[in-house]
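> Okay, here's the prediction I keep looking at, along with the sequence it came from:
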Amino acid sequence: MGDAPPLFYLEIAFRTLVVFIWLIVLLRATGRRSLAQLSAIEFAIVIALGSAVGDPMFYPEVPLLHAMLVMALVVGLQHGMALLIRRSERMETLIEGRPSELVHGGRLRLSELEHAKLSREDVCETLRNQSVRQLGEVQRAYFEQNGQLSLFTYPSGKAPPGLPIVPPWDLEPPSIVPPGTIHNAPLACLSCGALAAGGVVPGRCSDCDQSLGFTPAVSDPLGQK
């Protein structure tokens, strides 16, 4: 139970109530977007508020006014940053980054994946969560500033064949067509998904210059199992 006098438990309840009400007031001032969708700056604000809120709730040597001032300053900084972001596109890019086009015409843009610090597996997993079976279905995929993936696919039945991403490669790796052999159907690069016409299988992709190999491009990898 600790060595604190019983009256201190009432003080803890009072401190918690005051800090909680003050926090609600401040969060209401930040607007709905801050609660529903956290940017990098807003995530930092949450961490700072969490640090400022905890101690004054049960440490008697921490004055409530000090903690409330810290919380108000943190939220004020958030308002100031939000104002800068709204008024300056350059500041928005500096603070929140820029969107990245991860997929273009059924092909992974490896340089953009590297810029966004994402792996091919990260993107394929997200695409599978949105019912994409092969990369040829994807016209464009953008990694937005808020961390969401915006996906634009071809209309049903009009997608060209592409690199299969189901089943997950950890469960069932795609077959590799040996380089130098003859293959009369389109092939997809295992690195970026770029298509190669039928004929002699190349040893290196002409789009990404990688040599992971090629696999047959498919329209529905699950329907062909």
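Nice, thanks for sending it over. On a predicted model such as this, the values are computed, not experimentally measured, just so you know.
> rest of the way, CA atoms for contacts and neighbours
Will do.
> can you map out the strands along this protein?
All strands of the chain, identified by DSSP state E, fall at 100-104, 107-108, 138-143, 149-153, 182-183, 187-189, 195-196, 199-200, 214-216.
> which secondary structure elements does the first one contact?
In this case it means strand 100-104. Here strand 100-104 touches helix 110-115, strand 138-143, going by 3 or more CA pairs under 8 Å, 6 or more residues apart in numbering; DSSP states H and E.
> Buried ones in the first one, by neighbour count?
Same thing as helix 110-115. 110, 112-113 (16 or more other CA atoms under 10 Å).
> Please convert the residues you listed to JSON lines, extending it with distance to Asn146.
Shown next, in JSON lines, are these (distance: CA to CA, whole Å):
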{"residue": "Leu110", "distance to Asn146": "20"}
{"residue": "Glu112", "distance to Asn146": "16"}
{"residue": "Leu113", "distance to Asn146": "16"}
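> which residues does Pro60 contact?
Pro60 makes contact with no residue, according to CA atoms under 8 Å, 6 or more residues apart in numbering.
> what separates it from Val70, distance-wise?
According to CA to CA, to the nearest Å, Pro60 stands 17 Å off from Val70.
> And the helices and strands packed on strand 100-104: which comes nearest Ala29?
Of all these, the one in closest proximity to Ala29, counting by CA to CA, is strand 138-143 (28.6 Å).
> Can you check what angle separates the closest one from strand 149-153?
Calculated by axes from the mean of the first three to the mean of the last three CA atoms, to 10 degrees, strand 138-143 forms an angle of 170 degrees with strand 149-153.
> which residues touch strand 138-143?
99-106, 116, 132, 149-154, 159.
> tally of neighbours for Met57?
The number of residues packed near Met57 is 22, by other CA atoms under 10 Å.
> next, the one to line up against it:
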Amino acid sequence: MFFDSWSGLIRVIVVGTAAYIGLIALLRISGKRTLAQLNAFDFVVTVALGSTLATVLLSSSVALAEGLTAFALLIGLQYIVTWSSVRWPVVRKLARSSPSLLVYQGAWVKDNLESNRVTEDEVMQALRKQGKSSLSEIGAVVLETDGSFSILQSVPEGGL
């Protein structure tokens, strides 16, 4: 239960080191966007890479070559989605959400709060983190595509 054999520990060390190096190399080749977590697809890839690494490390029935192939597949699919979303608006619309206006010139945009499942308390918390205590101190609050809040001090001429 606490210790099976030295060979199991050595396997984890050797395969873990090789899998780690392989994953880092593939991530460097694929570029910065692979782990950006800007949308649901990015998040899924990040979680899947972690799960795959854990499986390769702890399951003796999964060979290192299979794990590296899984890494390459996930990163390759992510590359295809991001490459396609830059070139085709229809793919972009499927892969990314749009920012949502939650507060505009001191007034709540109730429909956007409800559709994004955001409470007024969460928005007020974001305001307090920026040193603001009321809606009258800001121009707008936007829920960004990565789930963060952007607080705009003033609204540009002509609106957002």
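Yep, it's here. Since the structure is predicted, the reported quantities are computational estimates derived from the model, not experimental observations.
> Post the TM-score for the overlay when you can.
The TM-score (TM-score structural alignment, normalised by the length of structure 2) is 0.85; 154 aligned residues with a CA RMSD of 2.0 Å.
> re the thing from before, for ChimeraX, write the selection for the buried entries among the contacts of strand 138-143 of structure 1.
This is the ChimeraX syntax for the buried subset of the contacts of strand 138-143 of structure 1, where burial follows 16+ other CA under 10 Å:
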select :99,100,101,102,103,104,105,106,116,132,149,151,153,159
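> could I get the helices and strands packed on strand 100-104 of structure 1 as JSON lines with distance to Leu64 of structure 1?
Output for those, formatted as JSON lines (distance: least, CA to CA, whole Å):
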{"stretch": "helix 110-115", "distance to Leu64 of structure 1": "44"}
{"stretch": "strand 138-143", "distance to Leu64 of structure 1": "42"}
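> Mind checking those for the one nearest to Phe43 of structure 1?
Across these, Phe43 of structure 1 has its closest neighbour in strand 138-143 (18.2 Å, CA to CA).
> how big is the offset of that closest one relative to structure 2?
Compared with structure 2 after the fit, strand 138-143 of structure 1 shows a mean deviation of 1.6 Å (mean CA distance after the TM-score superposition for structure 1).
> tilt between that strand and strand 100-104?
Taking the same axes, to 10 degrees, strand 138-143 of structure 1 and strand 100-104 form an angle of 160 degrees between their directions.
> which residue numbers in structure 2 go with strand 138-143 of structure 1?
The aligned range for strand 138-143 of structure 1 in structure 2 is 138-143, by TM-score structural alignment.
> and that stretch, how far from the chain's centre?
In terms of CA atoms, centre = their mean, to the nearest Å, the centre of stretch 138-143 of structure 2 is found 22 Å from the chain centre.
> In contact with the nearest residue to Leu74 of structure 2 once chain neighbours are set aside: list those residues for me.
Leaving aside its sequence neighbours, Leu74 of structure 2 sits nearest to Val45 (CA to CA, 6 or more residues apart in numbering; 6.4 Å). Applying CA under 8 Å, 6+ apart, we find Val45 of structure 2 in contact with 34-35, 74-75, 78.
> farthest pair in those?
Taking CA to CA, no two of these sit farther apart than Leu35 and Leu74, at 11.5 Å.
> about what we covered before: looking at structure 1, which of the contacts of Val45 of structure 2 hold up?
Counting by both residues aligned by TM-score structural alignment, their matches' CA atoms under 8 Å, those that remain in contact in structure 1 are 74-75, 78.
> Counting neighbours, which of those comes out on top?
Counting neighbours by other CA under 10 Å, Ile75 comes out on top of these with 25 neighbours.
> The spatially most central residue of structure 1 and Ile12 of structure 1, how far apart?
With distances taken as CA atoms, centre = their mean, Gly147 lies nearest the centre of structure 1, 3.4 Å away. According to CA to CA, Gly147 of structure 1 and Ile12 of structure 1 sit 38 Å apart.
> all helices of structure 2, in order?
Secondary structure of structure 2 by DSSP state H: the helices cover 6-30, 40-58, 64-87, 89-95, 110-115, 120-129.
> So for the fourth one, what gets flagged as buried?
Applying a neighbour-count criterion of 16+ other CA under 10 Å, one finds 92, 95 buried in helix 89-95 of structure 2.
> tell me how far it is from the chain's mean position?
Taking CA atoms, centre = their mean, one finds helix 89-95 of structure 2 lying 17 Å from the centre of the chain it belongs to.
> who touches it?
Applying CA under 8 Å, 6+ apart, the contact partners of helix 89-95 of structure 2 are 39-41, 81, 84-86.
> cutoff 6 Å now
Ser85 (CA atoms under 6 Å, 6 or more residues apart in numbering).
> same thing with the longest one?
In this structure, residues lying in contact with helix 6-30 of structure 2 by CA under 6 Å, 6+ apart are Leu57.
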